[in-house]
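Q: can't give you the sequence, but here's the structure:
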């Protein structure tokens, strides 16, 4: 029971982001995910092409 009281007190101190900040952070995560996806696709395609040229 003491644990839950501590959790409750800590949750009262949490400051949650506003709508604007939440939207901004969400867009940053989506943009970063897309960027990494494109980068991995380009690197994978380049490595695959390189290996196919070497193994020919």
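A: Nice, thanks for sending it over. Note that the coordinates shown come from a computational prediction; the quantities given were computed from them, not determined experimentally.

Q: contacts, neighbours, all on C-alpha from now
A: Noted.

Q: mind listing the helices in this structure by residue range?
A: 2-13, 19-54 (DSSP state H).

Q: kindly compare burial across these and name the winner.
A: The highest mean neighbour count among the helices of the chain, using mean count of other C-alpha atoms under 10 Å, belongs to helix 19-54: a mean of 11.

Q: tell me how far that one lies from the chain's centre.
A: How far helix 19-54 lies from its chain's middle: 11 Å, per C-alpha atoms, centre = their mean, to the nearest Å.

Q: for comparison:
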């Protein structure tokens, strides 16, 4: 049990050392991530659709 308590004390100490982003930075990073994920999702959806159509044309 003491090891668990020591672990969480260590976690608490380390979390206080973390440099957390400010509000504007957090908003910018969030928008960047959402934009990137959306772009990649649309890109692979289009590639998947194109390959599916190509295979459908070949097999007909």
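A: Sure, I can see it. All values reported here derive from a predicted model rather than from experimental measurement.

Q: now the TM-score, please.
A: Superposed pair, TM-score by TM-score structural alignment, normalised by the length of structure 1: 0.89. Supporting alignment: 56 aligned residues with a C-alpha RMSD of 0.9 Å.

Q: from residue 23 of structure 1, how far off is residue 29 of structure 1?
A: As judged by C-alpha to C-alpha, to the nearest Å, residue 29 of structure 1 and residue 23 of structure 1 stand 10 Å apart.

Q: ugh, wrong one, I meant residue 2 of structure 1
A: 36 Å.

Q: what of residue 38 of structure 1?
A: Counting by C-alpha to C-alpha, the gap from residue 38 of structure 1 to residue 23 of structure 1 is 23 Å.

Q: what distance do you get for the most centrally placed residue in structure 2 to residue 21 of structure 2?
A: Taking C-alpha atoms, centre = their mean, the centroid of structure 2 lies closest to residue 33, which sits 6.7 Å from it. Going from residue 33 of structure 2 to residue 21 of structure 2 by C-alpha to C-alpha gives 15 Å.
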